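# sequence and computational prediction follow.
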Amino acid sequence: MASPEMKSIRQQLPRWLETSLPCATRGNVASYIPELSKAPHNALGITLLSATGESASAGDCGLRFTMQSISKVFTLILALMDNGEDEVFSKVGMEPTGDNFNSMLKLELVRPGIPFNPMINAGAITVSSLIRGSSPEEKSERILHFFKDLAGNDRLDYDMGVYRSESDTGNLNRSISFFLKENGVLSGDVEEVLDVYFRHCSIVVDCADLARMALVLASNGTDPLTGKQLIPRRYVQIAKTFMTTCGMYNASGEFAIQVGLPAKSGVSGGILTLVPERYGIGVVGPALNDKGNSYAGVHLLQTISRELDWSMF
């Protein structure tokens, strides 16, 4: 039997979604990665999953999309599990940038030239270089297996069309990577590191997958549906802090004020967020605002958080 709160959420969720859906007309689907431009402009979907296994969904929650920058949260965690904090944070910082996610401006302006945080492209590429494995294939396989465990879904895989599209057009990421290598931040072959990065950005999920992954974070690294500890609590704390301060690109402060939950977005229109110790939430809305976040998705989360008084602040 559903809890009273879940019953209420299930009843109200379709109405909240319909209220937010018109916001999609004000956004644009990402086109700088050509394959992403094929996403349905007016789609909006959401799934919430509780620690007791109850769920609520509405809209286009079955739409499949690539994780893009949402994957950065979990590759950071895997790199921490592989190397520890000291090694990871000798290569990447802990501060917001205030710049676009693909900017390399502060790499040159601010010494010692390491990326400001793991949620921007420069930081995530650096983190990708720290994943253990003897080859890009082995590293990517370890990442995919980790994501499958977190999502409770053995069928997760790559969208090879998106992967090739990212690789073929990723010249700015190549510029960032060569600059990092020149500064001694990035070790290994640039193209091999980028192959790992492009692959984990192209892993395909739906809202239910994101909600399950978010629920593990909400539960301090334990999957409450299986009882397995998948992530050390300390690394979950680090990841959730980055999500709060940097997870919504250079709109993270605004999101913290308007929604008040840890979150990570991706330019495919996905948003992963959570209510600590209570819910994991996955959202998709491919039409983006000028900061690269789902226009309708952010509005929907703002509505739900205010209606249910979920802000952590």
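Yep, that arrived. Numbering: from 1, shown residues only.

# only C-alpha atoms from now on, for both contacts and neighbour counts.
Noted.

# following the host helix or strand of Leu48, which helix or strand shows up next?
Under the criterion of DSSP states H and E, Leu48 resides in strand 45-50. Next helix or strand after strand 45-50 toward the C-terminus (DSSP H and E): strand 55-59.

# angle of that following strand against strand 45-50?
170 degrees (axes from the mean of the first three to the mean of the last three CA atoms, to 10 degrees).

# contact partners of strand 55-59?
The set of residues external to strand 55-59 that reach it, using CA atoms under 8 Å, 6 or more residues apart in numbering, is 6, 9-10, 13-14, 17, 43-49.

# which two in these are spaced the farthest apart?
Met6 and Ala43 (23.7 Å; CA to CA).

# how much space between Leu144 and Glu138?
For Leu144, the distance to Glu138 (CA to CA, to the nearest Å) stands at 10 Å.

# out of those two, which sits in the more crowded spot?
Under the criterion of other CA atoms under 10 Å, the comparison of Leu144 against Glu138 puts Leu144 first, with 20 against 14.

# another one to put next to it:
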Amino acid sequence: MLLSKRNFKTVEGNTDLEIEAKTGQGLIIKNIMIYDPTLDYITVSISKTTVGYFRVGGDLGSHLAFHVGAREPTSVYDTYGHINQKTLLSLLFNLGLFKGYPVASGESFLITGAKKATSIQCIEYEIWDAADITPEMENGSKSTSFLYINYGHSGDNINVATDVLLDTTNNPAEFPDFPFGKIVPANRNIELYGILASDVLPGGTAAVTTKTEFLKFMQGKTFLFDEDRQGLLYNAADIPGPMGAKCIAEGQSVGGNYSDVDLKNPFMFDPPIVFPQGQELSVFWKCTKLGAGTNFSTALQEIGLILRMVPIS
């Protein structure tokens, strides 16, 4: 039985956020919000088992930010609020995809990678009777089914106009590499629910630059989503910002990163695309290069895939 629906724990400063489910109780962690973390990625664990990994900084923005509420900017350098913007976890929870992190009685929930003197970490959670929350529930410490984000890139700078394979995962070893250079693990299916990606022009000049144009997905020899074999449109702005500054999410794209930098919604699949054990999926950036081009870094080319891994029934 649900005992208390809206509960919060906040940690300010140089301490990891950790919460234990008390005797006779279990917790469901529904949302995580991070401000000014020490690293660009946090790791989420339950009783030493890694259950989540999220980008919380860097050029493409945080997926777990406290979103600004100001009505309008006071100068060109200020940020301002946007209606209904949530964290990525909150969005996925409201869509019914993320079921929360279950913390059984006696277990501890821990966030690492965020703490420093100026950081703020906050979670929202529910309190349940202990009998209702078990480690075997989805996303739990002993679960065989979990929803996660797999972040990946090419492993090197991109400065070519040809297709470049994204074959390097940025996630910890506890998560499957698929589709970044590896197949779906044995005895598992992986479901693809969405894409987190931004159109990016990394800088340069109008005559010398490299920018994103299409994001391509290929299953075996079959191109997905586009019979013309071009891929999904992520066409970045044509002209760099002032003094050659990079431009993120200023072009024309079918989806976004849903971060505090790129506010556009993720590109979602309903129903999800199911990849059975042993299946491969190849993902490519197709870029446009002008003149000598500019280096498109791994941080800027990173995409995230919203995935669920489930055992074969």
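Structure's in. What do you need? This structure is a prediction, so every number in the text was calculated from the model and none was measured.

# and the TM-score between them?
Aligned and superposed, the two chains score 0.26 in TM-score terms (TM-score structural alignment, normalised by the length of structure 1); 130 aligned residues with a CA RMSD of 6.1 Å.

# of the contacts of strand 55-59 of structure 1, just say which sits nearest to Arg234 of structure 1.
Nearest member of the contacts of strand 55-59 of structure 1 to Arg234 of structure 1, counting by CA to CA, is Leu49, at 22.8 Å.

# is that closest one in contact with Leu215, as I believe?
Yes: at 7.0 Å, Leu49 of structure 1 counts as touching Leu215 under the criterion of CA atoms under 8 Å.

# who touches both of the two?
Here Leu49 of structure 1 and Leu215 have 279-281 as joint contacts, going by CA under 8 Å, 6+ apart.

# in the lengthiest helix in structure 2, what counts as buried?
Longest helix in structure 2 by number of residues (criterion: DSSP state H): helix 88-94. Neighbour-count burial for helix 88-94 of structure 2 flags 88-92 (criterion: 16 or more other CA atoms under 10 Å).

# could you pull out the strands for structure 1?
28-29, 45-50, 55-59, 65-66, 204-205, 222-223, 228-229, 263-265, 270-275, 279-284, 287-288 (DSSP state E).

# by contact count, what packs against the fifth one?
In this structure, strand 204-205 of structure 1 packs against strand 65-66, with contacts taken as 3 or more CA pairs under 8 Å, 6 or more residues apart in numbering; DSSP states H and E.

# roughly how far apart are Tyr197 of structure 1 and Lys139 of structure 1?
When Tyr197 of structure 1 is compared with Lys139 of structure 1 (using CA to CA), they lie 10 Å apart.

# next up, the contacts around Arg10 of structure 1.
56-57.

# make it 7 Å
Counting by CA atoms under 7 Å, 6 or more residues apart in numbering, Arg10 of structure 1 makes contact with Ala56.

# count the neighbours of the residue nearest to Leu233 of structure 2 when sequence neighbours are not counted for me.
Spatial nearest neighbour of Leu233 of structure 2, chain neighbours left out: Phe214 (4.7 Å); criterion: CA to CA, 6 or more residues apart in numbering. If you count neighbours by other CA under 10 Å, Phe214 of structure 2 ends up with 22.

# is it true that Thr298 of structure 2 touches His153?
Yes: between Thr298 of structure 2 and His153 a contact is recorded at 5.8 Å, counting by CA atoms under 7 Å.

# more neighbours, those two?
His153 (26 against 18).

# the more buried one touches Gln301, doesn't it?
Yes: the pair formed by His153 of structure 2 and Gln301 meets the contact definition of CA under 7 Å, at 6.1 Å.

# against Phe179 of structure 1, how distant is Glu18 of structure 1?
Using CA to CA, we find Glu18 of structure 1 at a distance of 45 Å from Phe179 of structure 1.

# between these two, which has more neighbouring residues?
Using other CA under 10 Å, the more surrounded residue of Glu18 of structure 1 and Phe179 is Phe179, with 18 against 15.

# distance of the more buried one from Glu87 of structure 1?
From Phe179 of structure 1 over to Glu87 of structure 1 (counting by CA to CA), the distance is 20 Å.

# one more: Arg306 of structure 1?
Arg306 of structure 1 is 39 Å from Glu87 of structure 1, where distance means CA to CA.

# ditto for Arg10 of structure 1
Arg10 of structure 1 sits at a distance of 44 Å from Glu87 of structure 1 (criterion: CA to CA).

# what's the neighbour count on the residue lying closest to Thr303 of structure 1 once chain neighbours are set aside?
Once flanking residues are discounted, Thr303 of structure 1 sits nearest to Trp16: 7.0 Å by CA to CA, 6+ apart. Neighbours of Trp16 of structure 1 under the rule other CA under 10 Å: 18.

# do the one 3 residues further on as well
Burial of Thr19 of structure 1, expressed as a neighbour count using other CA under 10 Å, amounts to 14.

# just the helices in structure 1 please.
For structure 1, helices defined by DSSP H occupy the ranges 4-20, 71-83, 85-88, 105-109, 121-128, 136-151, 160-169, 171-182, 190-201, 207-218, 233-246, 252-258, 295-308.

# right, and those helices - which one's nearest Phe65 of structure 1?
Closest to Phe65 of structure 1 of the helices of structure 1, according to CA to CA: helix 207-218, at 9.0 Å.

# now do that closest one against strand 45-50, angle only.
40 degrees.

# for helix 207-218 of structure 1, packing partners?
strand 45-50, helix 136-151, strand 270-275, strand 279-284 (3 or more CA pairs under 7 Å, 6 or more residues apart in numbering; DSSP states H and E).

# try 8 Å
Applying 3+ CA pairs under 8 Å, 6+ apart, we find helix 207-218 of structure 1 packed against strand 45-50, helix 136-151, strand 222-223, strand 270-275, strand 279-284.

# which one of those lies closest to Phe242 of structure 1?
Checking those against Phe242 of structure 1 by CA to CA gives strand 270-275 as the closest, at 12.3 Å.

# in that closest one, which residues are buried?
270-275.

# quick one: Glu166 of structure 1 and Phe198 touch, right?
Yes: counting by CA under 8 Å, Glu166 of structure 1 does reach Phe198; the two are 6.4 Å apart.

# if we can go back for a sec, can the strands of structure 1 go into CSV with extra columns for distance to Asp82 of structure 1?
Shown next, in CSV, are those (distance: least, CA to CA, whole Å):
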stretch, distance to Asp82 of structure 1
strand 28-29, 35
strand 45-50, 29
strand 55-59, 33
strand 65-66, 25
strand 204-205, 24
strand 222-223, 18
strand 228-229, 16
strand 263-265, 22
strand 270-275, 23
strand 279-284, 25
strand 287-288, 34
